[in-house]
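**Q** Could you look at this predicted model? Sequence included:
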Amino acid sequence: MRIGIVILPDQRWAESSRRWRLADEWGFDHAWTYDHLGWRDLVDGPWFDAVPTLTAAATVTSRIRLGTYVATPNFRHPVHFARETTALDDISGGRLILGLGAGGIGFDSAVLGQPELTPRARVDRFAEFLELLDLILRQPATTWSGSWYSAVDARSIPGPIQEPRPPFVVAANGPRAMRLAARHGDGWVTTGPQADTAEQWWQAVAEISDRFATACDAVDRRPDSVDRYLNLDTSPIFSMSSPEAFTDAVGRAAALGFTDVITHWPRKSSWYTGDEKVLEAVAAELPRIRADFGSRQPDLGSLRPDFG
């Protein structure tokens, strides 16, 4: 079980850098930031872009893996994003993870003045986004003409440090997106559904996990060849509400076969409201939690570590 944390890009770097350094020092396995132009009622700010935030985070950390949670086609183009990816992977010394998703409706999809897409169209676009981004990162030059994207001799030199490219962790809850995660993902991440109670949420997460195994079978992929990430904080109980709540959530995720969990840095108000003292207490217990539920440190040289 590996344990990650999301640090929202909602503070100036003079304040936010402390959080990234502590996540590294405290022993979290991966740290993420939201890749949005604005997010829910935090859209009025402050809010900062994911790519320069992760670039800065790479310069104040040395061990922890760093990821987008999650980059989408709402405002990313595979040609430019491949360049950003190559730079981030280089600056971080091969510690980048690409969390990728289809993108939803809301501020990100409306701010550029584009028509709102149907769920089917968003997944169609995402399928092409994944395929083209993968190709550009794997080969020195790519030409592509699709329904959503075009590329003419798009270069990827010198290419990422991680070979053949940084891991793709594909966000998916629905059946078509799950098949994309099974086909293209080195990892799969789910938020689970909205639910009224924690027990209902965990039951639904178990069902989603089973459906992902079916999606893997459909593309002739072993389910245990894909790392499984669970965002703990769409549950009605915030995982950082207490050390006991966090330990219980990790144990439940491990029992369902998840290899990774993701929590959120507590905020003073609004989303993920909590106390940093709880986070400090959890961080002190990370070695024990790993011992209880299985310990595997990230293998920076392998896209698909053996968890068997």
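**A** Structure's in. What do you need?

**Q** hey, let's count contacts and neighbours off CA atoms from now on
**A** Noted.

**Q** For the stretch 51-200 of the chain, which segments are assigned as strands?
**A** For the stretch 51-200 of the chain, applying DSSP state E, counting those that start in this stretch gives strands covering 65-71, 96-100, 141-145, 150-155, 168-171, 187-190.

**Q** right, so of those, which gets closest to residue 268?
**A** Residue 268 lies closest to strand 65-71 among the strands of the stretch 51-200 of the chain, at 21.1 Å (C-alpha to C-alpha).

**Q** Let me have the strands of the stretch 51-200 of the chain in TSV, extended by distance to residue 234 and mean neighbour count.
**A** As requested, the strands of the stretch 51-200 of the chain are exported to TSV (distance: least, C-alpha to C-alpha, whole Å; neighbours: other C-alpha atoms under 10 Å):
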stretch	distance to residue 234	mean neighbour count
strand 65-71	14	25
strand 96-100	17	27
strand 141-145	37	14
strand 150-155	36	16
strand 168-171	14	26
strand 187-190	10	25
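
**Q** so which of the ones you listed comes closest to residue 113?
**A** Nearest of these to residue 113, taken as C-alpha to C-alpha: strand 65-71 at 18.9 Å.

**Q** counting contacts, what elements does that closest one pack onto?
**A** The contact analysis (3 or more C-alpha pairs under 8 Å, 6 or more residues apart in numbering; DSSP states H and E) places strand 65-71 against strand 30-34, helix 50-60, strand 96-100.

**Q** Second structure follows, compare the two:
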Amino acid sequence: MRTGIVILPEHRWWMAEHKWKAAEEYGFHHAWTYDHVGWRSLVDGPWFGAVPTLTAAAVVTRRIRLGTLVASPNFRHPVPFARELLALDDISDGRFTLGVGAGGRGHDAQVMGGPPAGSRQGRFEEFVAALDLLLTRPRTNFDGEHFRVRDARSAPGCVQQPRLPFVVAANGPRAMAVAAKYGTGWITTGPEADDEGAWWRGVAELTDRFREELARIGRAEGTIDLHLNADSCPVYSLTGVEHFRDVAGRARELGFTDLAVHWPRADGVFAGSEAVLERVAADVLPELVRG
């Protein structure tokens, strides 16, 4: 099983750079950052843009895959965003993955004057469909209820062919249909739950539903990666080495190919110890690769 780490874009680069370098040195397969204008309890604190952060990370790393977890249509239009994705794919020499989701109803949806008109899921479906066209065709026209594209150019195209990978966040049926159709990977946060056991049961149910969606459209399960955002669970994944080992084992039993955890913070959300992270990297990550 592959393991990734999420590094929130909250530190000036002189502090953040070493985390991205360390993520590669520790042996993580992928590293991600949030693509938000501001996020939940951290909305009043420091926060930097995902695209320049990932660009800088691409320059100071060589092997680790990089991505957004997740971009959304809450404040993005597919045409300029596709250009940014092409640049990230190029600068990283084909190491970029687009994590994409419908977006929540929080700060990102409110800061530009309120939620966009119309269906949130409808916007998401069009956003992903338009990005797929923009990243695979030299010219794109698209007519939707929420997005329209007129003769957009996409030269020089992606380094990764036929386009850079999409990991699609989905818990509900409509989003799962998008993930099954367009995704190189599917990622779930699991259900909203206060109890760890209930969360894992919900993850198992969502995984079964996604497999049913794959079967419905005739897509083999082995053609798409299954990602779990472990820190949507009520208990932080890096509270201890054995706890992380248990989390990884449960995820593997459910058939997940990839696990995402968050870099420990000093306090608040994802509060933990970097010493635990270092021990996990030294002792557990090699076990997951061998296993």
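**A** All right, it came through fine. Note that the coordinates shown come from a computational prediction; the quantities given were computed from them, not determined experimentally.

**Q** ok, back up a step: any chance of CSV for the strands of the stretch 51-200 of the first structure, columns distance to residue 219 of the first structure?
**A** As requested, the strands of the stretch 51-200 of the first structure are exported to CSV (distance: least, C-alpha to C-alpha, whole Å):
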stretch, distance to residue 219 of the first structure
strand 65-71, 23
strand 96-100, 19
strand 141-145, 24
strand 150-155, 26
strand 168-171, 15
strand 187-190, 14
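
**Q** got CSV for the helices and strands packed on strand 65-71 of the first structure, with distance to residue 5 of the first structure too?
**A** Below are those laid out as CSV (distance: least, C-alpha to C-alpha, whole Å):
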stretch, distance to residue 5 of the first structure
strand 30-34, 5
helix 50-60, 13
strand 96-100, 13
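
**Q** Nearest to residue 194 of the first structure, out of those?
**A** strand 30-34 (19.2 Å).

**Q** post-alignment, that closest one versus the second structure, mean distance?
**A** Average distance, strand 30-34 of the first structure versus aligned residues of the second structure after superposition (mean C-alpha distance after the TM-score superposition for the first structure): 0.2 Å.

**Q** List of residues touching that strand?
**A** Here strand 30-34 of the first structure makes contact (C-alpha atoms under 8 Å, 6 or more residues apart in numbering) with 2-9, 20, 23, 50, 53-54, 64-70.

**Q** Helices of the stretch 151-300 of the first structure, start to end?
**A** Using DSSP state H, counting those that start in this stretch, the helices of the stretch 151-300 of the first structure run over residues 175-184, 198-218, 243-255, 276-293.

**Q** Where does the longest one end up in the second structure?
**A** Equivalent residues of helix 198-218 of the first structure are located at 196-216 in the second structure, counting by TM-score structural alignment.

**Q** swap in the third one?
**A** Counting by TM-score structural alignment, helix 243-255 of the first structure falls onto residues 241-253 of the second structure.

**Q** Run through who's touching that stretch.
**A** 1, 228, 230, 237-238, 259, 276-277, 279-280, 284.

**Q** please redo it, this time with the cut-off set to 6 Å
**A** Stretch 241-253 of the second structure is contacted by residues 237-238, 280 when judged by C-alpha atoms under 6 Å, 6 or more residues apart in numbering.

**Q** That stretch vs the first structure, average distance?
**A** Stretch 241-253 of the second structure sits 0.5 Å off on average (mean C-alpha distance after the TM-score superposition for the first structure).

**Q** of all the strands of the stretch 51-200 of the first structure, which lies closest to residue 78 of the first structure?
**A** Going by C-alpha to C-alpha, the one of the strands of the stretch 51-200 of the first structure nearest residue 78 of the first structure is strand 150-155, 8.7 Å.

**Q** Next, the mean deviation of the closest one compared to the second structure.
**A** Strand 150-155 of the first structure, aligned to the second structure and superposed, deviates on average by 1.1 Å (mean C-alpha distance after the TM-score superposition for the first structure).

**Q** State the span of the second structure onto which that strand is aligned.
**A** Using TM-score structural alignment, strand 150-155 of the first structure pairs with 148-153 in the second structure.

**Q** repeat for stretch 24-36 of the first structure
**A** Stretch 24-36 of the first structure corresponds to residues 24-36 of the second structure when matched by TM-score structural alignment.
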